[in-house]
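Enquirer: need coordinates for the following:
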Amino acid sequence: MAETTTYTVTGMTCEHCVRSVTEEVGAIEGVTDVAVDLPTGKVTVTSTREIGAEHVRAAVEEAGYELAA
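Expert: Next up, the predicted model:
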C-alpha cells in the first residue's frame, strides 16, 4: 500500500530548485515518487512505507531549502 504525504517547502524559485529537492527526497529509502509544485511550494511524497517528516526535512535541507513549519 502506498503512503502519500504533502509538505510545503520554502525557498524554491526555479526548476533547478525543483530538481534538487526531487533528487534528495527521492533518494530516501522507500520513496517511489516525488511531485513538486513550484508555484505553491507543495512537495508530495509517495512511498512504499511511512516516511518520517524528519527524513524529508533532512533531505530538503540537504538540497538547500526548508520545510515550512
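Enquirer: drop to CA atoms for contacts and neighbour counts, all remaining ones
Expert: Noted.
Enquirer: report all helices and strands that the lengthiest helix in the chain contacts.
Expert: Determined from DSSP state H, the single longest helix within the chain is helix 15-26. Judged by 3 or more Cα pairs under 8 Å, 6 or more residues apart in numbering; DSSP states H and E, helix 15-26 is in contact with strand 31-37, helix 53-62.
Enquirer: next, the structure of the following sequence, for comparison with the previous one:
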Amino acid sequence: MSVKTYTVVGMTCGHCVASVKEEVGEIPGVTGVEVDLATGRLDVTGEGVSDEAVRRAVEEAGYRLG
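Expert: Predicted structure coming up:
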C-alpha cells in the first residue's frame, strides 16, 4: 500500500469534499481517501493508482488538482 498526497483546488464546502471522496474512491486499487477542506489536501491510499486516474476523478467531481 502507498499513500499519495495531492492538492485539490476549488472546494468550498462539505458537499465538495464528499464529491471528491466519492469519485476518487471509485478508482480501481484505491482503499482509502481522506480530504481536508481547509487545506485542499487529498490523501489517496491504494496500490497501482496513477496520478492521471486521480486527476480525472477530481475533474469528474468538478474540481482540479493544484
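Enquirer: ok, back up a step: out of the helices and strands packed on helix 15-26 of the first structure, which gets nearest to Ser20 of the first structure?
Expert: With distances scored as Cα to Cα, the stretch of those nearest to Ser20 of the first structure is helix 53-62 (8.5 Å).
Enquirer: quick check: what element follows the closest one along the chain?
Expert: Once the chain leaves helix 53-62 of the first structure, the next helix or strand it forms, by DSSP states H and E, is strand 66-67.
Enquirer: which other helices and strands does that next one contact?
Expert: If you count contacts as 3+ Cα pairs under 8 Å, 6+ apart, strand 66-67 of the first structure packs onto strand 3-10, helix 53-62.
Enquirer: wait, doesn't Thr10 of the first structure sit right on Pro39?
Expert: No - look at Thr10 of the first structure against Pro39 with Cα atoms under 8 Å: they stay out of range, at 10.6 Å.
Enquirer: ok, the two, which is more surrounded?
Expert: Per other Cα atoms under 10 Å, whichever of Thr10 of the first structure and Pro39 has more neighbours is Thr10, with 17 against 9.
Enquirer: so which of the helices and strands packed on helix 15-26 of the first structure comes closest to Thr22 of the first structure?
Expert: Among these, strand 31-37 sits nearest to Thr22 of the first structure (Cα to Cα), with 5.8 Å.
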